[in-house]
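# Output the structure for:
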Amino acid sequence: MDALILAGAGIGYLSGSVPYGLLLTRAAGLGDIRQIGSGNIGATNVLRTGNKKVAAATLLLDALKGVVPVLVLTALWGREAGLVAGLGALLGHVFPVWLGFKGGKGVATGAGVLLAAAWWLGLACALLWLAMARITRISSASALTACAAAPVIALLAGDLPLAAFALVLAAVIIARHHENIRRLLAGTEPRIGEKKK
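Alright, predicted model coming up:
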């Protein structure tokens, strides 16, 4: 079983490491997304190019690279393998080998992982993100709120393994937002659709 778990982590990592934001912006003739805005390869930064369709496609594909390995590995080898594959997908997105381990911040991929692992938890976090985004118009604040809430929601539902898993995901994503947190505290974090100053 340990070999299967390790294989699941590897499969998840390879799925997560595909830099869709970079590939799509280049294919659309928008240049290197790493030279735009925050330099991040995720959907929020892709939106700063002004191309909403490419941003939406990036969001969808980044979420799917979390969904697919969790569903496939859960079906093949059980829940534990699926969760490990989900963590691998998140780490692949955040630390992709193809980009020198400098990837995205993991929000869309993490959301996809949670949706596949427990649809009700993923849905709750997505709705919380949407509510916060509507109130604050700040993507990072919305993501941080949803991440922090995920393990609490799972714990309240009585699923301790899922709560622990969500806590690990949240820790990775929140750690990747350290610069955003500093800007939020300073009041300089850009709003959704704005270019980073």
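
# drop to CA atoms for contacts and neighbour counts, all remaining ones
OK.

# Now residue 81: which helix or strand?
helix 79-94 (DSSP states H and E).

# Output the contacting helices and strands for the longest helix anywhere in the chain.
Secondary structure assigned by DSSP state H gives helix 52-77 as the longest helix of the chain. If contacts are counted by 3 or more C-alpha pairs under 8 Å, 6 or more residues apart in numbering; DSSP states H and E, helix 52-77 sits against helix 2-16, helix 20-27, helix 43-47, helix 79-94, helix 107-117.

# Just after the last one, pick out the following helix or strand.
Towards the C-terminus, the helix or strand next in line after helix 107-117, according to DSSP H and E, is helix 119-136.

# and that following helix, which residues are buried?
For helix 119-136, the buried set under the neighbour-count rule, 16 or more other C-alpha atoms under 10 Å, comprises 121-122, 124-126, 128-130, 132-133.

# how far away is residue 27 from residue 54?
Residue 27 sits at a distance of 10 Å from residue 54 (criterion: C-alpha to C-alpha, to the nearest Å).

# who's more crowded, these two?
residue 54 (21 against 12; other C-alpha atoms under 10 Å).

# For the helix holding residue 81, which residues meet the burial criterion?
The neighbour-count check on helix 79-94 (16+ other C-alpha under 10 Å) flags 80-94 as buried.

# Identify, from those, the entry nearest to residue 155.
residue 83 (16.4 Å; C-alpha to C-alpha).

# hang on, isn't the closest one packed against residue 69?
No. With contact defined as C-alpha atoms under 8 Å, residue 83 and residue 69 do not form a contacting pair (9.0 Å).

# Can you give me the first-to-last residue distance of stretch 45-60?
Where stretch 45-60 begins and where it ends lie 14 Å apart, using C-alpha to C-alpha.

# Check stretch 114-121 too.
6 Å.

# if we look at it, which residues are touching it?
66-68, 70-71, 82-83, 122-123, 150, 153-154, 166 (C-alpha atoms under 8 Å, 6 or more residues apart in numbering).

# gap between the strand or helix carrying residue 180 and the chain center?
Per DSSP H and E, residue 180 falls inside helix 178-186. Centroid separation between helix 178-186 and its chain, computed with C-alpha atoms, centre = their mean, to the nearest Å, is 18 Å.

# try stretch 2-14
With C-alpha atoms, centre = their mean, you get 19 Å for stretch 2-14.

# one more, for comparison:
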Amino acid sequence: MLSWLILCSLTIILSYILGSFPTGYLVGKVLKGIDIREMGSGSTGATNVLRTLGKGPGIFVLFIDCLKGVFSISLIYALLNFTTSQNLIPATVNLELWKPWIVISLGSAAILGHSKSIFLGFSGGKSVATSLGILLAMCWPVGLATLGVFLLVIGVSRIVSLSSITGAIAVSLFIVLFQQPLAYLLFTITGGLYVIFRHKSNIARILAGTEPKIGQKLELETRTEQV
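Here you go, the predicted model:
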């Protein structure tokens, strides 16, 4: 039992480190020799990279940050396969009961890592792309449905932050619709609130009618994170 708990704890830590991988920051350094945190909105996320470095780097960062979420959940499946093959899971442990809670623990660690990266002095992005990757790995119909809402809102409004906030709200409804475990519902509610909280400055600009749309620049002095 102790060995299994230690492995779970180590996997959660690894998930945090994986989420902390500073994709946007590294892209800025490699392509332009800049610290992306000192440009545009100050975020390491895909939207700020898009506005600062262009469409190609923005899409690349979005893709890699999404993969961080996918890989973080894949860790739990690798862990379960390993512990099962090594007979490390006690017979008294109900694996089906515990699995969703372990999954959301790894997902939460990855989200925290992306927004509070250990490699960037606990700064980062808004965890939207990483959250999408987590959802796709947890339950792909929920992930695709949430992505559909995001794309619909962004197609109409052209505002990334509004699309992210709407997706963060819609995801819990999809969890209920697709009859997912209670642990997943609690995760999406908590994660959604976290994403919305990270967008508090964006919400203020949306209400004021000053939030930039795709193709517009966010003034450097604003220094507010976008994604």
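
# Can you check which part of structure 2 the helix holding residue 180 of structure 1 sits on?
The alignment of helix 178-186 of structure 1 onto structure 2 (TM-score structural alignment) spans residues 200-208.

# do the same with stretch 12-24 of structure 1
Going by TM-score structural alignment, stretch 12-24 of structure 1 sits over residues 15-27 in structure 2.

# list the buried ones in the matching stretch?
So for stretch 15-27 of structure 2, counting by 16+ other C-alpha under 10 Å, buried means 15-27.

# for those residues, which one is nearest residue 203 of structure 2?
residue 24 (22.9 Å).

# ok now do the nearest residue to the closest one once chain neighbours are set aside, which residues does it touch?
Of all residues beyond its chain neighbours, the one nearest residue 24 of structure 2 is residue 44 (4.8 Å), with distances taken as C-alpha to C-alpha, 6 or more residues apart in numbering. Each residue near residue 44 of structure 2 by C-alpha under 8 Å, 6+ apart is listed here: 22-25, 36-37, 124-125, 227.

# JSON lines for those, including distance to residue 167 of structure 2?
Formatted as JSON lines, those follow (distance: C-alpha to C-alpha, whole Å):
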{"residue": "22", "distance to residue 167 of structure 2": "23"}
{"residue": "23", "distance to residue 167 of structure 2": "22"}
{"residue": "24", "distance to residue 167 of structure 2": "22"}
{"residue": "25", "distance to residue 167 of structure 2": "25"}
{"residue": "36", "distance to residue 167 of structure 2": "25"}
{"residue": "37", "distance to residue 167 of structure 2": "25"}
{"residue": "124", "distance to residue 167 of structure 2": "20"}
{"residue": "125", "distance to residue 167 of structure 2": "16"}
{"residue": "227", "distance to residue 167 of structure 2": "13"}
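
# Just the closest of these to residue 162 of structure 2, please.
Distances from residue 162 of structure 2 to the contacts of residue 44 of structure 2, taken by C-alpha to C-alpha, are shortest for residue 227, at 10.7 Å.

# between the buried residues of helix 79-94 of structure 1, which is closest to residue 5 of structure 1?
Nearest to residue 5 of structure 1 among the buried residues of helix 79-94 of structure 1, with distances taken as C-alpha to C-alpha, is residue 81, at 5.1 Å.

# list the contacts for the aligned residue in structure 2 for the closest one?
Here residue 81 of structure 1 is matched to residue 102 in structure 2, going by TM-score structural alignment. Counting by C-alpha under 8 Å, 6+ apart, residue 102 of structure 2 touches 8, 76.

# how big is the offset of the helix holding residue 81 of structure 1 relative to structure 2?
Mean deviation of helix 79-94 of structure 1 relative to structure 2 after superposition (mean C-alpha distance after the TM-score superposition for structure 1): 1.4 Å.

# Trace residue 37 of structure 2 over to structure 1, please.
Residue 37 of structure 2 maps onto residue 34 in structure 1, with residues paired by TM-score structural alignment.

# That match and residue 40 touch, don't they?
Yes. Residue 34 of structure 1 is within contact range of residue 40, at 5.8 Å (criterion: C-alpha under 8 Å).

# Secondary structure element holding residue 82 of structure 2?
Going by DSSP H and E, residue 82 of structure 2 is part of helix 55-85.

# residues of that helix that come out buried?
Buried, per 16+ other C-alpha under 10 Å, within helix 55-85 of structure 2: 57-58, 60-76, 80, 83.

# so it versus helix 128-138, what angle?
Orientation of helix 55-85 of structure 2 against helix 128-138 (axes from the mean of the first three to the mean of the last three C-alpha atoms, to 10 degrees) gives an angle of 40 degrees.

# So residue 127 of structure 2 versus residue 3 of structure 2, what's the distance?
Distance from residue 127 of structure 2 to residue 3 of structure 2, by C-alpha to C-alpha: 31 Å.

# ok, these two, which is more surrounded?
Taking residue 127 of structure 2 and residue 3 together and counting by other C-alpha under 10 Å, residue 127 has the greater number of neighbours (29 against 12).

# how about the alignment partner in structure 1 of residue 70 of structure 2, what does it touch?
Following TM-score structural alignment, the counterpart assigned to residue 70 of structure 2 within structure 1 is residue 67. By C-alpha under 8 Å, 6+ apart, the residues touching residue 67 of structure 1 are 86, 109, 112-116.
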